[in-house]
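**Student:** Just to be clear, the model below is a prediction. Sequence and coordinates:
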Amino acid sequence: MRALAIVLLCLAVTWNYGSVEALRCIQCQSTNTTCETPILECNNGTADVSLELLKILKPDLATKEKGDKFRCFEVDVKKDENLVYIKGCIYDDVDVCTGETKEGAQEYCHRCTDDVCNGASALAINISLLLGLVLALRTYSKW
């Protein structure tokens, strides 16, 4: 049983770190706090869409050379009595949190590099790694 637990734990770790996936971000604009879909893969296309939208909101937004690294973001802007949530994928070099907004006032801004980290519940638990750890603990302790 002990050997099986070690093998399963090693497989879980290898499986989780051996596969590289693209960053995924929530991509939406809404006055609703539950702006949580769609979740799209970050690439040049989704980053370009967000960049064009943000340039309307922040005309002086500094953009450097576009690369192949991305971040998720959330910018909340208060206009009149409404709070508008803008979430998406942006190029790593673009700092969406700087600069003045054309209309309204920026209330919140966040950039991050984990999957779906621009959502309300950005905490993600890797189930296979957790199960491997529990199995290993159970094997080595009197649980």
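**Tutor:** Happy to help now that I have it. Numbers count the residues shown, from 1 in each chain.

**Student:** from here on, contacts and neighbour counts on C-alpha atoms
**Tutor:** Fine.

**Student:** Buried residues of stretch 89-108, list them for me.
**Tutor:** 89-97, 101, 104, 106 (16 or more other C-alpha atoms under 10 Å).

**Student:** For the longest helix along the chain, buried residues please.
**Tutor:** For the chain, the longest helix by residue count, based on DSSP state H, is helix 2-18. Neighbour counts over helix 2-18 (16+ other C-alpha under 10 Å) mark 5-6, 8-9, 11-12 as buried.

**Student:** and here's the other structure:
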Amino acid sequence: MKYLLVGIVLALLSFQAIDALKCMQGIEATKGNSQDKNNNQKNEKPLEVTECGAATAVASTALLALVKPSSFNIPTGGYKCYHLKYEEKNSEASTIIKGCIYSSVDVCDGKFSSSNLNEVFCSQCDIDSCNSGGRFGLDWKLLSLILTALVAYLL
């Protein structure tokens, strides 16, 4: 009986691994002083977790091409998440762009700097929600399935 339960849990784990890549998507802009930050946060749409697909990759690539045109490349099959932060040189305003792009697009091909923008941070990855702030935590579904398998095995 316990081998059956462990087998079911392992099957569920493998189905979870087959799911499409999910990335945080959106823009987060902040201004220098705290009053402007509060106003921005009230007006902004929060970042959302989206499933990577052709539509989200094209939208993110177009947004990225506006800021960093040198990163554009011929799109190919797979997907990856990215996180890009840049600041305006003459103010304390900064912008964070997160999204899903084709795996052939190299977002972090070197820091860019223009007459009014300066890149601060860039990362790209291919794990679910890896471009979010909580990427270092365990997925709760995965953790609960592992604990269930462990309990089933010990019983």
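**Tutor:** Ah, there it is. Here the structure is a predicted model, which is why all the values come from computation and not from measurement.

**Student:** Now the TM-score, please.
**Tutor:** Put the two chains on top of each other and the TM-score (TM-score structural alignment, normalised by the length of structure 1) is 0.81; 135 aligned residues with a C-alpha RMSD of 2.4 Å.

**Student:** Residue 22 of structure 1 sits in which helix or strand?
**Tutor:** Using DSSP states H and E, residue 22 of structure 1 sits within no helix or strand.

**Student:** which position in structure 2 aligns with it?
**Tutor:** With TM-score structural alignment defining the correspondence, residue 22 of structure 1 maps onto residue 20 in structure 2.

**Student:** residues touching the spatially most central residue of structure 2, list them.
**Tutor:** Centroid check for structure 2 by C-alpha atoms, centre = their mean gives residue 131 as the closest residue, at 3.0 Å. When contacts are counted by C-alpha atoms under 8 Å, 6 or more residues apart in numbering, residue 131 of structure 2 touches 23-24, 81-83, 98-99, 123-125.

**Student:** just residue 101 of structure 1 next, same as before
**Tutor:** 57-59.

**Student:** Quick one: which of the residues you listed is the most crowded by neighbours?
**Tutor:** residue 58 (19 neighbours; other C-alpha atoms under 10 Å).

**Student:** Which residue in structure 2 aligns with that residue?
**Tutor:** Looks like residue 58 of structure 1 aligns to residue 68 there (TM-score structural alignment).

**Student:** Relative to residue 82 of structure 1, which of the buried residues of helix 2-18 of structure 1 is nearest.
**Tutor:** Lowest distance from residue 82 of structure 1 to the buried residues of helix 2-18 of structure 1 (C-alpha to C-alpha) belongs to residue 12, with 45.5 Å.

**Student:** What separation is there between that closest one and residue 63 of structure 1?
**Tutor:** For residue 12 of structure 1, the distance to residue 63 of structure 1 equals 40 Å [C-alpha to C-alpha, to the nearest Å].

**Student:** sec struct for the residue nearest to the centre of structure 2, please.
**Tutor:** coil (DSSP: H, G, I helix; E, B strand; the rest coil).

**Student:** Map residue 119 of structure 1 onto structure 2.
**Tutor:** Per TM-score structural alignment, residue 119 of structure 1 is aligned with residue 132.

**Student:** For its match, give me its contacts.
**Tutor:** Residue 132 of structure 2 makes contact with 23-24 under the criterion C-alpha under 8 Å, 6+ apart.

**Student:** circling back: JSON lines for the buried residues of stretch 89-108 of structure 1, including secondary structure and distance to residue 68 of structure 1?
**Tutor:** Below are those laid out as JSON lines (DSSP: H, G, I helix; E, B strand; the rest coil; distance: C-alpha to C-alpha, whole Å):
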{"residue": "89", "secondary structure": "strand", "distance to residue 68 of structure 1": "12"}
{"residue": "90", "secondary structure": "strand", "distance to residue 68 of structure 1": "10"}
{"residue": "91", "secondary structure": "strand", "distance to residue 68 of structure 1": "7"}
{"residue": "92", "secondary structure": "coil", "distance to residue 68 of structure 1": "8"}
{"residue": "93", "secondary structure": "coil", "distance to residue 68 of structure 1": "10"}
{"residue": "94", "secondary structure": "coil", "distance to residue 68 of structure 1": "12"}
{"residue": "95", "secondary structure": "coil", "distance to residue 68 of structure 1": "15"}
{"residue": "96", "secondary structure": "coil", "distance to residue 68 of structure 1": "17"}
{"residue": "97", "secondary structure": "coil", "distance to residue 68 of structure 1": "20"}
{"residue": "101", "secondary structure": "coil", "distance to residue 68 of structure 1": "26"}
{"residue": "104", "secondary structure": "coil", "distance to residue 68 of structure 1": "31"}
{"residue": "106", "secondary structure": "strand", "distance to residue 68 of structure 1": "27"}
